[in-house]
Structures are given as structure tokens and as C-alpha cells.
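1. the sequence and its predicted three-dimensional model are supplied below.
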Amino acid sequence: MFTGIIEEMGTIENIAKGAHSAVLTINARKILEDVHIGDSIAVNGVCLTVTSFDHERFTADVMHETLNRSALAQCKRKSPVNLERAMSANGRFGGHIVAGHVDATGQIAGRKQDDNAIWIRVEAPPEVLRYVVEKGSITIDGISLTVAAVTAHDFSVSMIPHTAEVTTLGSKKEGELVNLETDIIGKYVEKLLHPQEEKKETHITQAFLEKYGF
């Protein structure tokens, strides 16, 4: 579990591609201070497992499903990535509950300066937008952000200078893809309010139909 508060930007050092998978080698510093094999690290909002590491880098496997559902497939050597270690039980909860399980990708549709802030407009599919609410939380490339506006086709966030400086979102351009994860609470609420309807067994028989004139 993560909070969406980025700890540092790392760099893709190498991508070893398989038929439908990949192994990423990522340069980092801060997050390696207490890393262990098997630890979870969010890379642009995607929860990956550390398979090896040294004092300058770590590696992680990326499976077929992850490449299909996220923008990690578009990463190249030297691409910057947002990094966050799994949430510590004794730390401050600075963002919101982030699972690191990307729902879909969105596309940067607009950027504009507003005094010291930058407005980012992101086009997203309907299955994502149904869970996006104004003043609610959303994760963009692993960054916990507050939704400022929502339409039928997109949503907007306003980014402070600090976020632009310490994450990859500050350099994202129109047309680029980003990983999106909506607030998990909304998904659970929907599931509880609208459970899947169970198929009801029928007890209608031939004898029943004949009895009532059918």
C-alpha cells in the first residue's frame, strides 16, 4: 500500500524485454536506503517487486498484464520515473490510499499556467471517470492529487510548484500517456451498493405449465 507522495525520481537504466514481459533496472538513491528483496516499490504508480539491488539500482519484473494496462510499456532507457516505497505503519499518511494497481492509462490533453500553479487536463476512459469526483483524490503516475474539475470526457488537477519540481508530471507534455488509479474506496462502495445479481433458480416444470393452461 502507498500514499502517492513521491520520494524521488529515478531513471530507467535498462529494459530487458521478453516476449510479453520485461525486467526493469532502475537507478535510485533514497529508496535504496532500507530496501530488501521482495519489497514493493511504486514505479510511476505501478506496484513492482524488488528482485535484486545494490547501492545505486534495483531490478523488478514487469508481467504481461502490467504492460497491457499501464504506460510502463512506453518507458525507454533514461526515462525518469516516480518512485515511492510501500507505506510505513509508523509514518504520516500524507496522500490517500494507493494500491499501486493501475486502472487504465489517460492522456495529457492540456496544460496551462495559473500564477504559481499548473493546471493539467487528462482525458480518461469512462470506466475511470465514473470513480472520479471533484475534490476527490486520484493517482497520476503514482502522484496523489486532488481533482479540481470533472467532465464526461476528462478531469483536471492543479499542481503546485513543488510537485512539478520533484515528479515527472512537471515535464509531461500534451499527448503523453499517464498511469491512472482511482480512489479504491469508491470501488468498494459501488460493489456493496450494487452487488452482482445472482441467477435465480427456476422451478417451472412441464406439469406446472399444463396446470395453468400453457
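-> Perfect, thanks for sending it.
2. drop to CA atoms for contacts and neighbour counts, all remaining ones
-> Fine.
3. which residues of the protein fall in helices?
-> 64-69, 126-129, 161-166, 184-193, 206-211 (DSSP state H).
4. burial check on Asp100, number of neighbours?
-> Slight slip there: residue 100 is Gly, not Asp. The tally of other residues near Gly100 (other Cα atoms under 10 Å) stands at 26.
5. that one against Gly142, yeah?
-> Yes: shown here, Gly100 and Gly142 form a contact pair, counting by Cα atoms under 8 Å, at 7.4 Å.
6. joint contacts of the two?
-> Shared contacts of Gly100 and Gly142, defined by Cα atoms under 8 Å, 6 or more residues apart in numbering, are found at 42, 45-46.
7. and those, which of them are in strands?
-> Restricting those to those inside strands, with DSSP state E as the criterion, leaves 42, 46.
8. any idea which of the shared contacts of Gly100 and Gly142 is closest to Gly175?
-> Comparing the shared contacts of Gly100 and Gly142 against Gly175 with Cα to Cα picks out Gly45 as the nearest, at 18.9 Å.
9. nearest residue to the closest one in space, please, no chain neighbours.
-> Beyond its immediate neighbours in the sequence, the residue positioned closest to Gly45 (Cα to Cα, 6 or more residues apart in numbering) is Gly142, lying 3.3 Å away.
10. okay, pairing it with this:
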Amino acid sequence: MFTGIVEDRGRVLKIEFRGGAKRLFIELPFDLTEIRLGDSINIDGVCLTAVEKKGQVVELDLSPETIERTTLGNLKEGDEVNIERALRPIDRLGGHIVTGHIDGIGNITEKRWDGRFLNLKIRIPNQLIKYIVPKGSIAIDGVSLTVNEIEGNEIKLAIIPFTIAKTTLGDKKVGDKVNLETDILAKYVESLISQKGQTPKGLTLSFLKEHGYIKEE
């Protein structure tokens, strides 16, 4: 499990093709002594397993499904990626609960600078927009962000300078694809409601209040 608070950027040194799979060789900027083989590492929002490590380089395998369902299959040597190690029981949950299991791929439709701050608009697949609410959380390439507004199937996000410096979001261009993970709590709520024989069209505050998940003050 992760928090969406990216630790730093890593750099893709090499990519090996292994049949329909790939192996990534990623240079990490921090001490690897705490990373054991078999540990989970979040790479651009995708939970991968450390299979080898040498010096500052960790090796991770991409299955054909991961290549098909995420943006990692499009990585090139020299690309930078967002890095987060798995959450420890003693760590603070600074962002929100992130599993590293990608729900879909979004497209950046607008990028606008407001001084040192960055405003992004991202188009969300139709089947995922129901899990997103204004002021709720979403992970974009592994970065925990707050949704400012929703317009149709697009969301607006404001990125602070610290996040721009620590992640790759500031380098993104209009038209770029990003990995999306919606808030898992919204999916659990939908599952619970569906088990009662109801089919919610969207998880809104009024919907949750109506069905007893939020108490009126």
C-alpha cells in the first residue's frame, strides 16, 4: 500500500524486452539498503516488485497486462518516473490510500501555469468518473491530488510548487497520457450499496447522506 506522496524521481536506464514482457532498470536517488528483493515499489502509480538491485539501480518486471493497461509500456530509456516505496505501519498517511492498481488511463487536455502553480485538466474514462467527487482524492501517475472541479468527464487539478519539483507532473504536455487510480473507498461504498440491490449512478454527498453513509449534523 502507498500514500501517493511521491518520494522523488527515478530515471529509466535500460529496458529489456523479454517476449511479451519487459524488464525496467531504474536508477533511484536514495539508499537502496532498505529495499529487499520482493518489495513493492510504486512506479508512476503502478505497484511493481523489485526483482534485482545493483548499486543505485533496481530491476522490475512488466507483465503483458501491465504494459497493456498502463503507460509504463511507453517508457523510453532516459525517461523520469515518480517513485514511492511501500507504506510502513509507522508512517503517516499524508496523502490517501493508494494501492498501485491502475483503473485506467487519462489524457491531459489543458496545462496552464499560474505563477509557480500548475493547473491541469485531465479527461477521465467514462466508466471511472462516477468514483470522483469535488475535493476528493485521485492518484495521477502515483501522485495523490485533490480534485478541484469536475466538468463532464474532465477534472481540474492544481499542483503546488513542491509537488512540481518532486514529481514528473510539471514535465507533462497536453496530449500526454497518465495513469489513474480512483479512491478505493468510493469503490467499496459502491460495492456495499450494490449488494443491497441498488445501483448508484454516482457517488455524491447527497447520495451518501440519503443512504445513511454520512450523518446530517
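-> Alright, I've got the coordinates. The structure presented is a predicted model; accordingly, all values stated were derived computationally and were not measured.
11. got a TM-score for the two of them?
-> The TM-score (TM-score structural alignment, normalised by the length of the first structure) is 0.89; 197 aligned residues with a Cα RMSD of 1.3 Å.
12. on that earlier part again, in JSON lines, list the helices of the first structure along with distance to Phe58 of the first structure.
-> JSON lines is the format used below for the helices of the first structure (distance: least, Cα to Cα, whole Å):
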{"stretch": "helix 64-69", "distance to Phe58 of the first structure": "18"}
{"stretch": "helix 126-129", "distance to Phe58 of the first structure": "31"}
{"stretch": "helix 161-166", "distance to Phe58 of the first structure": "20"}
{"stretch": "helix 184-193", "distance to Phe58 of the first structure": "28"}
{"stretch": "helix 206-211", "distance to Phe58 of the first structure": "67"}
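13. Gly18 of the first structure is nearest to which of those helices?
-> The minimum distance between Gly18 of the first structure and the helices of the first structure falls on helix 64-69, with 9.5 Å, by Cα to Cα.
14. mean shift between that closest one and the second structure?
-> Per the superposition on the second structure, helix 64-69 of the first structure and its aligned residues are separated by 1.0 Å on average (mean Cα distance after the TM-score superposition for the first structure).
15. residues of that helix that come out buried?
-> By 16 or more other Cα atoms under 10 Å, the buried positions in helix 64-69 of the first structure come out as 66, 69.
16. next: stretch 51-68 of the second structure.
-> Taking 16+ other Cα under 10 Å as the neighbour-count basis, stretch 51-68 of the second structure is seen to contain the buried residues 53, 57-63, 66-67.
17. as CSV, those residues with distance to Asn119 of the second structure would be great.
-> Rendered in CSV, the data for the buried residues of stretch 51-68 of the second structure read as follows (distance: Cα to Cα, whole Å):
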residue, distance to Asn119 of the second structure
Lys53, 37
Val57, 33
Val58, 33
Glu59, 33
Leu60, 32
Asp61, 33
Leu62, 31
Ser63, 33
Thr66, 28
Ile67, 28
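18. restricted to strands, list these.
-> Cross-referencing those with the strands (criterion: DSSP E) gives 53, 57-62 as the overlap.
19. if we can go back for a sec, most neighbours out of the shared contacts of Gly100 and Gly142 of the first structure, which is it?
-> So for those (other Cα under 10 Å), the most neighbours sit at Gly45, 32 neighbours.
20. what lines up with that one in the second structure?
-> In the second structure, Gly45 of the first structure lines up with Gly45, judged by TM-score structural alignment.
21. who's in contact with that match?
-> With contact set as Cα under 8 Å, 6+ apart, Gly45 of the second structure has these partners: 4, 82, 100-102, 139-143, 179-181.
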